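Asks: below are the sequence and a predicted model; questions follow.
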Amino acid sequence: MRAATFSAVCLALSVLGHVAAGGSWPRPWVVAAAGAAVMAMAALLAGRERSTVTISAGLATLQLSLHEVLALGGAAGLPPSHPHVRGLGESLGMLVAHLTATLITGWWLARGESTLWALLRSAGRRLCAVFPLLRAPAVVAAPSRPAYAPVTPVSPRAVLRHSVSRRGPPLPAR
């Protein structure tokens, strides 16, 4: 589910950004192929909780790749001066737009990721409280010292070194 959410957001952001920047709607087979590639990459990374930096870096890499794929898939009828035809590296405005959208979306996805993992941890704790058999078996640690090690006697003086005894009646006031 996480990989599907990530790939849907990434692909929708790319396609809508491509069209909003003046590009044509990409062909359906281009969107399907790009979506399959993004889903495959997201599924590889969906095994554990990811940080904001990891999510934003993955999203930026995929956004830049999708920009080029969508530009090549729909660049047939565009003039040579159009930013989609020249490429992302030649258009500073296009690069800034992609990076801004990527950072905002990456932060949004990371917040959702941390919320989802917090809910899953909470649900796991509650399930283990209700069903004790679901808990993982406790691992018994080996003793820190062997059982045959001689016990060194402790002198009473060492044990009572820091104790203070104040038994008896109080001293008279002067």
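Replies: Sure, I can see it.
Asks: C-alpha from now on. contacts and neighbour counts both.
Replies: Noted.
Asks: contact partners for the residue positioned nearest the centre of the chain?
Replies: By C-alpha atoms, centre = their mean, the chain has its centre lying nearest to Arg50, at 1.7 Å. Contacts for Arg50 were tallied using C-alpha atoms under 8 Å, 6 or more residues apart in numbering; they are 110, 113.
Asks: and Leu103, by the same measure?
Replies: With C-alpha under 8 Å, 6+ apart, Leu103 has these contacts: 56, 60.
Asks: how near is it to Ala57?
Replies: 9 Å (C-alpha to C-alpha, to the nearest Å).
Asks: same question for Val130.
Replies: As judged by C-alpha to C-alpha, Val130 and Ala57 stand 40 Å apart.
Asks: what do you get for Gly47?
Replies: Counting by C-alpha to C-alpha - Gly47 and Ala57 are separated by 17 Å.
Asks: do Leu95 as well
Replies: 15 Å.
Asks: and if you look at Ser65?
Replies: For Ser65 relative to Ala57 (C-alpha to C-alpha), the value is 12 Å.
Asks: just the helices in this structure please.
Replies: Under the criterion DSSP state H, helices of the chain are mapped to 2-20, 28-44, 52-74, 83-86, 92-130, 156-159.
Asks: one more to weigh against that first structure:
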Amino acid sequence: MTAGLTLRLARAAAFAVVCAGLGLAAHLAGGGAVAGPVLAGGLAVAFLVALPATGRERGPGVILGLLTGLQVALHLLFATAREPRPPAAIGVHVHASGLVPDLGMLIMHCWAVGLTALWLARGEAMLWAILRRLMTRLFARMLPPGPAGFPPVERRAASGALDMPRPVPPRHISSGRAPPAALPTGLA
């Protein structure tokens, strides 16, 4: 299933806002400042980089890689475009040597990027599950009904399989209703 232009633009915009917002929040938390035009440029860069990746569903690895690369680019953009001001105005900026973060900031960036990527990947999976389900139901409603007074007849293809698509359960939902199986002896 591929996305149309409207869905692609909406997904790229949502990704760009989350990515630029994460970069801005991390930069401000580190004591930096970001001018409005610099933030708008970072948002535009994130949107343009994310747009080609919105044609179809993406997994957590692609989202993590894209988000990591954009966070590095935004960090460099925000660090190089900062306005000159006295260090005592807000406090000392946490960066050790301007463009390179110290170990604590690097760890915090990695945690923030990892958690945000997982959050975006879950949202991506739910969006595509909803779209698949809607398309299945829409397709099933477009089939002509059976004769009046008779229950609907399942149409079967030559192979014996159902001709109409079945609803696909979302991948993130466990469908078992029974309690979990007992662990093999020796593992408990």
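Replies: Happy to help now that I have it. Since the structure is predicted, the reported quantities are computational estimates derived from the model, not experimental observations.
Asks: can you calculate the TM-score here?
Replies: The TM-score (TM-score structural alignment, normalised by the length of structure 1) is 0.70; 131 aligned residues with a C-alpha RMSD of 1.8 Å.
Asks: okay, and the common contacts of Ser65 and Ala57 of structure 1?
Replies: Common neighbours of Ser65 of structure 1 and Ala57 (C-alpha under 8 Å, 6+ apart) do not exist.
Asks: more neighbours: Val130 and Ala57 of structure 1, which one.
Replies: More neighbours surround Ala57 than the other of Val130 of structure 1 and Ala57, with 15 against 10 (other C-alpha atoms under 10 Å).
Asks: separation between whichever residue in structure 2 pairs up with the more buried one and Phe15 of structure 2?
Replies: Using TM-score structural alignment, the partner of Ala57 of structure 1 in structure 2 is Gly65. As judged by C-alpha to C-alpha, Gly65 of structure 2 and Phe15 of structure 2 stand 13 Å apart.
Asks: then Glu83 of structure 2?
Replies: 27 Å.
Asks: who has more neighbours, the two?
Replies: Taking neighbours as other C-alpha under 10 Å, Glu83 of structure 2 and Phe15 compare with Phe15 leading, 23 against 12.
Asks: quick one, what contacts whatever residue of structure 1 lines up with that one?
Replies: Using TM-score structural alignment as the criterion, Phe15 of structure 2 maps onto Phe6 of structure 1. Counting by C-alpha under 8 Å, 6+ apart, Phe6 of structure 1 touches 42, 109.
Asks: let's see 10 Å
Replies: Each residue near Phe6 of structure 1 by C-alpha atoms under 10 Å, 6 or more residues apart in numbering is listed here: 12, 38-39, 42-43, 46, 55, 59, 105-106, 109, 113.
Asks: surely Ala42 of structure 1 meets Ala3?
Replies: Yes - contact criterion C-alpha atoms under 10 Å: Ala42 of structure 1 and Ala3 qualify, at 4.9 Å.
Asks: tell me which of those two has more neighbours.
Replies: Just comparing Ala42 of structure 1 and Ala3: by other C-alpha under 10 Å the higher neighbour count belongs to Ala42, 21 against 18.
Asks: what separates the alignment partner in structure 2 of the more buried one from Ile63 of structure 2, distance-wise?
Replies: Aligning on TM-score structural alignment places Ala42 of structure 1 opposite Ala50 in structure 2. Here the criterion is C-alpha to C-alpha. By it, Ala50 of structure 2 lies 9 Å from Ile63 of structure 2.
Asks: same question for Val100 of structure 2.
Replies: 24 Å.
Asks: pick out whichever of these two has more residues nearby.
Replies: The neighbour comparison of Val100 of structure 2 against Ile63 (other C-alpha under 10 Å) goes to Ile63, with 22 against 13.
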